[in-house]
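Peer 1: Dropping a prediction and its sequence here:
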Amino acid sequence: MIPSPLRIAFAGLAHSHPFTDARNARRLGAEVVAVCDADADAATDFADRFGARVVGSPAALITHRPDVLVATPRPDEIVPLLRAVAQSGAVMPVFFNKVVAATDAQLTAWESALDDVRAPVGTASVLRFAPALTRFAGDLAEQEIIGVRVHAQHDNAGFQLPGRAWQDDPVQGGGTLVTVGVHAWEMIDRIVPGARFDPASGWSRRSTGATTRSEDAAGVDGLLRRAEGGQPIPVQVTITGLSGPDRYSADVLTARGLHTVELDVGAANEQLGFAGLVRALLEEAPSERVPAPWAEARAVVANTIRAAGFVRDAQESGE
């Protein structure tokens, strides 16, 4: 049971997720109290839809004393937002929609800014909350995993729109290998929690006539190494931003056989984890906790960046 009414605020409207989050929050009885974004028209539209107040800065947002803050800023707005939270001394949970860092430099800046934040901070792809993936990972928890293969497909046409083109930029927002790839690494982390990815080979391409600034298809192979040691697990990841329907699937080979999961993209709100994310946020907030806290989420972000960098370096060197 979710205590209500909880007060939720939104910092940044860089892509579509906060609109879905706000709808789900209201369905669950939460009150959307405030929103801020550099785009005043977008903030006003959001406020009109969800009964929120538009404010001019993250600092002003925090004065409304939300129970939980959902952040979806552009990459260059992430560190200033963390600093505003730190300076406020607030302890309400803060959840960042993906992507919080697309490069090693952005990851370093993110972690440096986090050092001064008292509030619990989390981040994840929504797929972490997909019920079928949760069940799948649970069924495998006691099994010896021999190998993993994952495919994440999400049409990247939306990332090329004028207001969202930063997502297609490998340096600023990560391009397909990060923006879509984070979903693949989130799935892998649910199956093999906390493992570090060591890449061995990779490839990427842009199809003839493709308009993306990054890649429309890529793949990387390597080993997953658990922090506690043990036999490394071979992993194969395919990431595509081709036109057509989304697809998120995983094949896991264990000593007992082959196990497969494919998420139902036709029921995205529930089955891809959008509803589950907000439900988890509202359940954890009264205890000043956040789902996917950074200590657990870091492996996903680091693996996403490591894989993307390896593939692009290999492509540039002609390997």
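Peer 2: Ah, there it is.
Peer 1: going forward, measure contacts and count neighbours with C-alpha atoms only.
Peer 2: Will do.
Peer 1: For Gly174, give me its contacts.
Peer 2: Under the criterion of C-alpha atoms under 8 Å, 6 or more residues apart in numbering, the neighbours of Gly174 are Ala101, Ala102, Thr103, Gln167, Asp168.
Peer 1: can you redo those as TSV with secondary structure and distance to Asp264?
Peer 2: Output for those, formatted as TSV (DSSP: H, G, I helix; E, B strand; the rest coil; distance: C-alpha to C-alpha, whole Å):
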residue	secondary structure	distance to Asp264
Ala101	coil	28
Ala102	coil	27
Thr103	coil	30
Gln167	helix	24
Asp168	helix	25
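Peer 1: Kindly confirm my reading that Ala9 forms part of a helix.
Peer 2: No. Ala9 is assigned strand when assessed by DSSP: H, G, I helix; E, B strand; the rest coil, not a helix.
Peer 1: Go ahead and confirm it touches Thr72.
Peer 2: No. Ala9 lies out of contact with Thr72 (C-alpha atoms under 8 Å); the separation is 11.1 Å.
Peer 1: The two - which one has more neighbours?
Peer 2: Using other C-alpha atoms under 10 Å, the more surrounded residue of Ala9 and Thr72 is Ala9, with 27 against 24.
Peer 1: Against that first model, consider the following:
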Amino acid sequence: MTGTPLRVAFAGLAHSHPYSDAANVRALGAEVVGVHDADAGAAEEFALRFGGAAVASLDLLTALRPDLVIATPRPHDVRGFLHLLGSGDAPVFVNKVIAPTGARLAEIDRVLTASSAPVGTSSVLRFAPALVALAGQIGGEDVLALRVHAQHDNAAFQLPDRAWQDDPRRGGGTAVTVGVHAWEMVDVLLPGAALVSGSGWTRTRPGSTSASEDAAGIEGLLRVPGAEREVPVQVLVTGTPGADAYGAEVVTAAGIRSVSLDVDGDQDAVGDQGEGPNETLGFRDLIHALLDAAQRGATVAPWGESRVVVANTIRAAEIARSDA
């Protein structure tokens, strides 16, 4: 980046991603100008660590006139956040999960219809270098089938201050909170593909304290824009103990290609800098893309394109849970 540093504000500190995001914002030459969270103490600590002002409201945050807002609200706060942030001038990017249920998705649609600011959302995996490279390799090929797996230990979702993530109604549960990564990978490989039908299942391991599920799976059909026929897809979502692991296997008319995004340790517990999740899972590349877009007054993964991922994630969870 050259010239005056871009000014980035953070709205909400619901989980760990803003901390990695803020470290990458600074590493890439931009400036953290402010942060707001309902937990004033957490906002103060964030400001001391990354710079900027801890402010008491979203109105005061927008008054700082940031060039970009990175929002990480709890799902029940998303509508209010977008109502206020979407009426400003700065592009807004919402870290997952933006909507855990179909009813919440309908609320987001209504709010964003009246939004004047560009709003985007995605899983960080959209920017994972190896996944992006695989998408480039299969571009233009006839995809016959697709299989993806997203694994993220759900133990952190059961901690007292994050239990909302484990609740299917409040945060989405494992099938949504981890599942969004799987459906983001699907969209990177088959842009715009919509889940039109399927069957599925869920499982909870003996002794688990999860309020949702430890594993969920679905076999379905994807309607891909411009394709002559629907593409079969298998999606496995797991929240079992162990390291993060994300992978995809694509069967094309030219052969089988695959990608594996394995990370040692929990992505929510690693440091802000260096290799691991920061590079492998796309945390650094996400912020690079956001800053580039913000210079044009735009965002990455705009709602008109990213909505299909949210809808697929919710629909897949509904199918798996109803079949179970």
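Peer 2: That came through, no problem. Here the structure is a predicted model, which is why all the values come from computation and not from measurement.
Peer 1: What helix or strand is Val309 of the second structure located in?
Peer 2: According to DSSP states H and E, Val309 of the second structure maps onto helix 303-323.
Peer 1: whereabouts in the first structure does that helix align?
Peer 2: Mapped onto the first structure using TM-score structural alignment, helix 303-323 of the second structure covers residues 294-314.
Peer 1: Tell me which residues of the matching stretch come out buried.
Peer 2: 294, 297-312 (16 or more other C-alpha atoms under 10 Å).
Peer 1: after superposition, how close is that stretch to the second structure?
Peer 2: Superposed on the second structure, stretch 294-314 of the first structure shows a mean distance of 0.6 Å to its aligned residues (mean C-alpha distance after the TM-score superposition for the first structure).
Peer 1: and that stretch, how far out from the chain's middle?
Peer 2: 12 Å (C-alpha atoms, centre = their mean, to the nearest Å).
Peer 1: I'd like to know how many residues surround Ile256 of the second structure.
Peer 2: So Ile256 of the second structure, with other C-alpha under 10 Å, has 14 neighbours.
Peer 1: just Asp264 of the second structure next, same as before
Peer 2: 12.
Peer 1: Look at it and tell me its secondary structure.
Peer 2: With three-state DSSP as the basis, Asp264 of the second structure sits in coil.
Peer 1: Excluding chain neighbours, what is closest to it?
Peer 2: Ala243 (5.4 Å; C-alpha to C-alpha, 6 or more residues apart in numbering).
Peer 1: elements contacting the helix holding Val309 of the second structure?
Peer 2: For helix 303-323 of the second structure, the packing partners by 3 or more C-alpha pairs under 8 Å, 6 or more residues apart in numbering; DSSP states H and E come out as helix 102-113, strand 119-122, helix 173-177, helix 179-189, strand 194-203, strand 215-223.
Peer 1: most tightly surrounded among the ones you listed?
Peer 2: helix 173-177 (a mean of 30; mean count of other C-alpha atoms under 10 Å).
Peer 1: how about it, aligned to which bit of the first structure?
Peer 2: Using TM-score structural alignment, helix 173-177 of the second structure pairs with 175-179 in the first structure.
Peer 1: mean per-residue distance, the matching stretch to the second structure?
Peer 2: Averaged out, stretch 175-179 of the first structure is 0.3 Å away (mean C-alpha distance after the TM-score superposition for the first structure).
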